[in-house]
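[1] fold the following.
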Amino acid sequence: MVHGGAVGPYRRKHLSQLEPEAREWLEKTGFTVRDEALWQAALTHGSMGEKRDYERLEFLGDRVLGLSIAQWLFDQSDAPEGKLAQRLNAIVSREMCATIARGIDLSEHIRISRQARADGGRDSDNILGDVMESLLGAQFIDNGFDEARELVQLLWRPALEGGAGESKHPKSALQEWAAGSRRKPPEYDVIDRSGPDHAARFTVRVKVHKVGEAEATAASKGEAEKAAAKAFMEKYA
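    Here you go, the predicted structure:
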C-alpha cells in the first residue's frame, strides 16, 4: 500500500536508513514513519554531500504548513483578509519554524557535516526552519495531508492560541508611522554580512530622513530588517 501518494527517488532501497534513536524521536514527537529513506533525507543537510537531502522536502513542507495554518485561521476567526494574512505570515515565518524546531529538540537529529556543525549550523534559524518544513513535507508524502495538518496544528498550537502575529509587523508599523508623520519612507541597507551561507549573520540599518537610524543583526536579511524597524520605533516613535 502507498500512503499519501509517495513517489519519487526516496523509495530507493540503497539509501541509508534511519538511526533507531532518530526514528524513536520522530514517532515520539508525533510523526508517523513508514518509508525510512524519506525521513533520512528530511533530516539530511546538503553539507553531507549525499544525493538526497532536505531541500526538495522543505519546498513541499512550506506549502503544507501554509495551507494548514491558513485553514485553521479561516475556521477559527471572522477576521478580514488583511488580519488573517498578517497572522499567517508571522506563524509560518522562518523564525517561528526555528522556534518550533527548538521546542522539539530537532537540532540533535539533523544530519550535518562536522564543519557545518562547528560553524553553528545546528543552531541556525535558517537550517532549523528548513528542516522543520522538510519533516512536514515527509509527513505529507508518507501519510497524507490530513495527518500532516493535524501535526502542524498540534506543534503550532501555542503560537495559534497565543495570538502570534496579532500585533502589526514592525516594518509595517514603521512604514505607517513615517507616512503619518509626513516623512519619507524608511530605507533599509545591509551594512554587513558575516559567516558561512548556512549560518550567515546580516546587519541591517534602517533610516528615516531627518529623523534618525537604527541597526540590528539577525540570521536572515528579513529578520534583521524586522529587528531594525522595531529598534527604530522604540527609539524614535
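
[2] only C-alpha atoms for contact and neighbour calcs from this point on.
    OK.

[3] chain neighbours aside, what residue packs nearest to the residue nearest the centre of the chain?
    Centroid-nearest residue in the chain: R94, 2.8 Å away (criterion: CA atoms, centre = their mean). Once flanking residues are discounted, R94 sits nearest to G129: 5.3 Å by CA to CA, 6 or more residues apart in numbering.

[4] and that neighbour, which helix or strand is it part of?
    Assigned by DSSP states H and E, G129 falls within helix 125-143.

[5] ok so, going back, do you know how far the residue nearest to the centre of the chain is from A231?
    Distance, R94 to A231, by CA to CA, to the nearest Å: 20 Å.

[6] got a list of what the residue nearest to the centre of the chain touches?
    By CA atoms under 8 Å, 6 or more residues apart in numbering, the contact list for R94 reads 125-126, 129-130.

[7] filter those to the buried ones?
    Taking 16 or more other CA atoms under 10 Å as the criterion, what is buried in the contacts of R94 is 125-126, 129-130.

[8] need the residues you listed in a markdown table (columns: distance to I191).
    Output for the buried ones among the contacts of R94, formatted as a markdown table (distance: CA to CA, whole Å):
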| residue | distance to I191 |
| --- | --- |
| D125 | 20 |
| N126 | 20 |
| G129 | 24 |
| D130 | 25 |
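
[9] which one of the residues you listed is nearest to T29?
    Closest approach to T29 among these (CA to CA): G129, at 16.3 Å.

[10] so which elements touch the helix holding G129?
    Applying 3 or more CA pairs under 8 Å, 6 or more residues apart in numbering; DSSP states H and E, one finds that helix 125-143 contacts helix 36-42, helix 55-76, helix 94-103, helix 145-155.

[11] ok, now with 6 Å
    Packing contacts for helix 125-143, counted by 3 or more CA pairs under 6 Å, 6 or more residues apart in numbering; DSSP states H and E, involve helix 55-76, helix 94-103.

[12] same list (these) but as a markdown table, adding distance to H198.
    Formatted as a markdown table, the helices and strands packed on helix 125-143 follow (distance: least, CA to CA, whole Å):
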| stretch | distance to H198 |
| --- | --- |
| helix 55-76 | 13 |
| helix 94-103 | 14 |
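
[13] which among these is found nearest to H169?
    Closest approach to H169 among those (CA to CA): helix 94-103, 13.3 Å.

[14] next up, for comparison:
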Amino acid sequence: MKLAADLRAFESRLGHAFHNPELLVESVTHASISSATRPDNQRLEFLGDRVLGLVMAEALLTADKAAAEGLLAPRFNAMVRKETCADVAREIGLGDVLKLGRSEMMSGGRRKEALLGDALEAVIAAVYLDGGFDAARKLITRLWKGRIASVKEDARDPKTALQEWAQARGMTPPKYNEQARSGPDHQPVFTVAVLLDNNETETASAGTKRAAEQAAARALLTRLEQDT
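    The predicted structure follows:
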C-alpha cells in the first residue's frame, strides 16, 4: 500500500517508517467515515491508551527516582489525560491528516480535543503493532520529553485540588456554572464560573466546558493559596 503525500509527511514527523502502512491509515480514520472495508481507529485507541500508560509510568519513575507514589500518580494523570494528548497531537499536525466524514469535518472535527486525543492514542498503537514496544517507547518519549522534564511537583487536576481545599475547610464541593457560550459551533468558547460556600469565585473561558472549569478552578486555587 502506498501512502498519500500528506500521510508520508506525517510519517516523517512521527519519525517512524511503517512496514505496514495500513496501520497508519487505520489510526487516522474516524468512525464518521469508516466502512466494512475501512476500519476506524477505535480499537487502536483502546490499545494505544494502555501502551501510553505503561511507557509514561516507566518514564516518570526514571525521571525522578525519589518520588513517592503520591507525587507520581498526579504527574501520571497530567501526562496521559485527553487534553495533554490533544496538545501533542496539535504539535505534530495530526488533525491535518485525519480522515473524517463530511459532517464531522464541517463541525470542526480536526480541532476537537477528544477526537485529537483519541487519534493520537491510535497512532501510538499503530507504531506499537508495527515496530514493537521499543518503537512506541521511543515515539512517546520524544513527543512528551519536554513535558516529562517540566512536570510540576504537584500536578494534581485543578478541580480535584480545589475540591480537596474546600473539603479540608468543611465546605461542600465547588459548584461550576456555565455563564456563556460564544463563537461558531465548530469553534465554541465556554465561560464558566466556580463558586465556593464562602462566596469566593473565579471565572474563566476556554474552548471546551471542561477546560474552562479547569481554568476557573486553577485561578481560584492560586488566589486562595496566595492569600493564606
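
[15] picking that back up, tell me the most buried of the helices and strands packed on helix 125-143 of the first structure?
    helix 94-103 (a mean of 20; mean count of other CA atoms under 10 Å).

[16] what stretch of the second structure does it fall on?
    Counting by TM-score structural alignment, helix 94-103 of the first structure pairs with residues 82-91 of the second structure.

[17] SS state for D192 of the first structure?
    Classification of D192 of the first structure by DSSP: H, G, I helix; E, B strand; the rest coil places it in strand.

[18] do the same with A216 of the first structure
    Classification of A216 of the first structure by three-state DSSP places it in strand.

[19] next: E213 of the second structure.
    Of the three states, E213 of the second structure takes helix according to three-state DSSP.

[20] give the aligned equivalent of it in the first structure.
    Using TM-score structural alignment, E213 of the second structure pairs with E225 in the first structure.

[21] which residues touch that match?
    Contact analysis of E225 of the first structure by CA atoms under 6 Å, 6 or more residues apart in numbering lists V204.

[22] would you confirm that F18 of the second structure belongs to a helix?
    No: counting by three-state DSSP, F18 of the second structure is not found in a helix; it is coil.

[23] ok, now how distant is it from L7 of the second structure?
    F18 of the second structure is 11 Å from L7 of the second structure, by CA to CA.

[24] also L129 of the second structure?
    18 Å.

[25] same thing with I148 of the second structure?
    Taken as CA to CA, the span from I148 of the second structure to L7 of the second structure is 27 Å.

[26] do the same with T208 of the second structure
    Distance from T208 of the second structure to L7 of the second structure, by CA to CA: 28 Å.

[27] please pull up the equivalent of F133 of the second structure in the first structure.
    Aligned counterpart of F133 of the second structure in the first structure: F145 (TM-score structural alignment).

[28] now L120 of the second structure
    In the first structure, L120 of the second structure lands on M132 (TM-score structural alignment).

[29] count the residues that sit near that match.
    Residues within reach of M132 of the first structure, counting by other CA atoms under 10 Å, total 29.

[30] how about T222 of the second structure?
    Close neighbours of T222 of the second structure, defined as other CA under 10 Å, add up to 13.

[31] with I127 of the first structure instead?
    For I127 of the first structure, using other CA under 10 Å, the count is 24.

[32] tell me which element Y188 of the first structure falls in.
    Going by DSSP H and E, Y188 of the first structure is in strand 187-194.

[33] if you could redo that for K207 of the first structure, that was the one I meant.
    Short version, using DSSP H and E: K207 of the first structure is in strand 201-208.

[34] which strands or helices does that strand pack on?
    Here strand 201-208 of the first structure touches strand 187-194, strand 212-218, helix 221-236, going by 3+ CA pairs under 6 Å, 6+ apart.

[35] pretty sure A90 of the first structure sits in a helix.
    Yes: counting by three-state DSSP, A90 of the first structure is found in a helix.

[36] apart from its chain neighbours, what residue comes closest to it?
    G165 (4.9 Å).

[37] give the buried residues for stretch 220-230 of the first structure.
    Within stretch 220-230 of the first structure, the residues scored as buried using 16+ other CA under 10 Å are 220-221, 223-230.

[38] stretch 203-217 of the first structure now?
    203-208, 213-217.

[39] which position in the first structure aligns with W165 of the second structure?
    Per TM-score structural alignment, W165 of the second structure is aligned with W177.

[40] what count of nearby residues applies to its match?
    W177 of the first structure has 16 nearby residues by other CA under 10 Å.

[41] now do the one 3 residues further on
    G180 of the first structure is flanked by 9 other residues according to other CA under 10 Å.

[42] now do the contacts for it.
    Neighbours of G180 of the first structure in contact, by CA under 6 Å, 6+ apart: none.

[43] ok, K235 of the first structure - how many residues close by?
    11.

[44] circling back to that earlier point, what kind of secondary structure is the residue nearest to A90 of the first structure in?
    G165 of the first structure ends up coil, using three-state DSSP.

[45] that one is in contact with N89, isn't it?
    No: contact between G165 of the first structure and N89 fails when scored by CA atoms under 6 Å: they sit 7.5 Å apart.

[46] please report how far the residue lying closest to T29 of the first structure once chain neighbours are set aside lies from F31 of the first structure.
    Distances taken as CA to CA, 6+ apart put I104 closest to T29 of the first structure, at 7.0 Å, once the chain neighbours are dropped. According to CA to CA, I104 of the first structure and F31 of the first structure sit 12 Å apart.

[47] right, I'll leave it there.
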